[in-house]
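Colleague: A structural model of the following input is requested.
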Amino acid sequence: MSSIERQNLIMKRLKETELPIKGSDFAKKTNVSRQVIVQDVSILKAKNEPIIATSQGYMLIKHQPDKHVKQSVIVCKHTPEQTEEELNCLVDHGVTVRDVIVEHAVYGDLTASVMVSNRAEVTQFVTRIKETNATYLSTLTEGIHLHTLEADTQEKIDAACKELEKAGILVQ
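Modeller: Down below sits the predicted model:
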């Protein structure tokens, strides 16, 4: 299968689902290495395809202007060991954590997709960090980081923030 055919397959599959698809799944389907898929996705991104890489796999950002979705950016500070507590607090209130943002001294703002909406996704995210020996971006900034949150009501975001504040995680 040529790179164009793989890229077309990647786009077709991403358009057909709301769920993330792992690079390794694309690799098995096309009989290439995961690194080849990473390269194909990079080429697609360079062609302005709205693909994001999450801890669960690749997703297509579907631009649907939903006036009912509320969005907020919050500032948090905690240890790496408190990450799961933080994320569970947010998703338990019906909030989706879209990303994490840290301010790097050289690169400026670094943003990484998180995309967790429930405890199972939080567990998968934290497990993946541990399995790969990756470090949380917040370790670059002594625990200070931002999250973009989404929910269907502002009340859900507010309730989650109150709980984070009680836990000493939210920075006011």
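
Colleague: alpha carbons only for contacts and neighbour counts from here, please
Modeller: Noted.

Colleague: Next, the contact list for the residue nearest the centre of the chain, please.
Modeller: Nearest residue to the geometric centre of the chain (Cα atoms, centre = their mean): residue 114, 1.8 Å. By Cα atoms under 8 Å, 6 or more residues apart in numbering, the contact list for residue 114 reads 54-55, 97-100, 125.

Colleague: Here is a second sequence; please produce its structure as well for comparison:
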Amino acid sequence: MDKEKRQKKIIEILSLKTKPISGTVLAKKFNVTRQVIVKDIAILKAQGILIRSNSRGYYINKSNKLIKSIAVKHSNELIEKELYTIVKCGGKILDVTIEHPVYGEITGIIDVETIEEINDFISKLKTSKPLSSINDGVHLHKIEVDNEKQFNCILNNLKELNILLN
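Modeller: From the prediction side, this is the model:
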């Protein structure tokens, strides 16, 4: 299969799936290396295809949900509580952004919406440092919600935790 056909098939597969698909799975399907898939995805993104990626793989976001941003400040010990609070109110944490003194904005993809995904994310943080540790705990999150009621639930609960910045 040539490159163009493979890239069209990748778009088709990602458009039909609701969960991320790993580069390894795609590579096996097309009998190419994972690096070939990484390159294909980069080309497709450059062409304007809205492919997102997280630690579980690639996907095309087909959501018609609201995406909101929040600013928070807290210690590393409150990360888990913060994420649980957002998910319990119906939110999905898309990313984290910090302001770096040299590089400007740095964004990391989080992409969690279940307790299981939070637990997996937290276990990975134990062997690394969170981006927010660079900025004394100050960071932004993009959050996906179904409606304003869910977003207000998140805001109110984060206020109660005393971590929401106004």
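
Colleague: TM-score for this pair?
Modeller: The TM-score (TM-score structural alignment, normalised by the length of structure 2) is 0.84; 166 aligned residues with a Cα RMSD of 2.3 Å.

Colleague: picking up where we left off before, hang on, the residue nearest to the centre of structure 1 is in a strand, isn't it?
Modeller: Yes. Under DSSP: H, G, I helix; E, B strand; the rest coil, residue 114 of structure 1 sits within a strand.

Colleague: distance of it from residue 162 of structure 1?
Modeller: Residue 114 of structure 1 is 21 Å from residue 162 of structure 1, where distance means Cα to Cα, to the nearest Å.

Colleague: so how far is residue 9 of structure 1 from the residue nearest to the centre of structure 1?
Modeller: In terms of Cα to Cα, residue 114 of structure 1 sits 24 Å off from residue 9 of structure 1.

Colleague: same thing with residue 69 of structure 1?
Modeller: From residue 69 of structure 1 across to residue 9 of structure 1, the span is 30 Å (Cα to Cα).

Colleague: Could you do residue 33 of structure 1 as well?
Modeller: For residue 33 of structure 1, the distance to residue 9 of structure 1 (Cα to Cα) stands at 15 Å.

Colleague: how about the helices of structure 2, start to end?
Modeller: Using DSSP state H, the helices assigned to structure 2 run over residues 3-16, 23-30, 34-46, 79-88, 115-125, 148-160.

Colleague: and the residue opposite residue 90 of structure 1 in structure 2 once aligned, how many neighbours?
Modeller: Using TM-score structural alignment as the criterion, residue 90 of structure 1 maps onto residue 86 of structure 2. As a burial measure, residue 86 of structure 2 scores 25 neighbours (other Cα atoms under 10 Å).

Colleague: likewise residue 105 of structure 1?
Modeller: Number of residues near residue 105 of structure 1 (other Cα under 10 Å) recorded here: 9.

Colleague: That one matches what in structure 2?
Modeller: Checking TM-score structural alignment: residue 105 of structure 1 goes with residue 101.

Colleague: for residue 168 of structure 1, same thing?
Modeller: Mapped onto structure 2 by TM-score structural alignment, residue 168 of structure 1 lines up with residue 162.

Colleague: Buried residues in stretch 4-16 of structure 1, which are they?
Modeller: Under the neighbour-count criterion of 16 or more other Cα atoms under 10 Å, stretch 4-16 of structure 1 has 6-7, 10-11, 14 buried.

Colleague: what about it, distance to the chain center?
Modeller: 21 Å (Cα atoms, centre = their mean, to the nearest Å).

Colleague: which other residues reach it?
Modeller: Applying Cα under 8 Å, 6+ apart, the contact partners of stretch 4-16 of structure 1 are 20-21, 26, 30, 40-41, 44, 58-60.

Colleague: Quick check: residue 170 of structure 1 touching residue 73?
Modeller: No. Taking contacts as Cα atoms under 8 Å, residue 170 of structure 1 lies outside contact range of residue 73: 11.3 Å.

Colleague: who touches residue 79 of structure 1 in this structure?
Modeller: 139, 143.

Colleague: give me that answer again for 10 Å
Modeller: Contact analysis of residue 79 of structure 1 by Cα atoms under 10 Å, 6 or more residues apart in numbering lists 136, 138-139, 142-144, 169.
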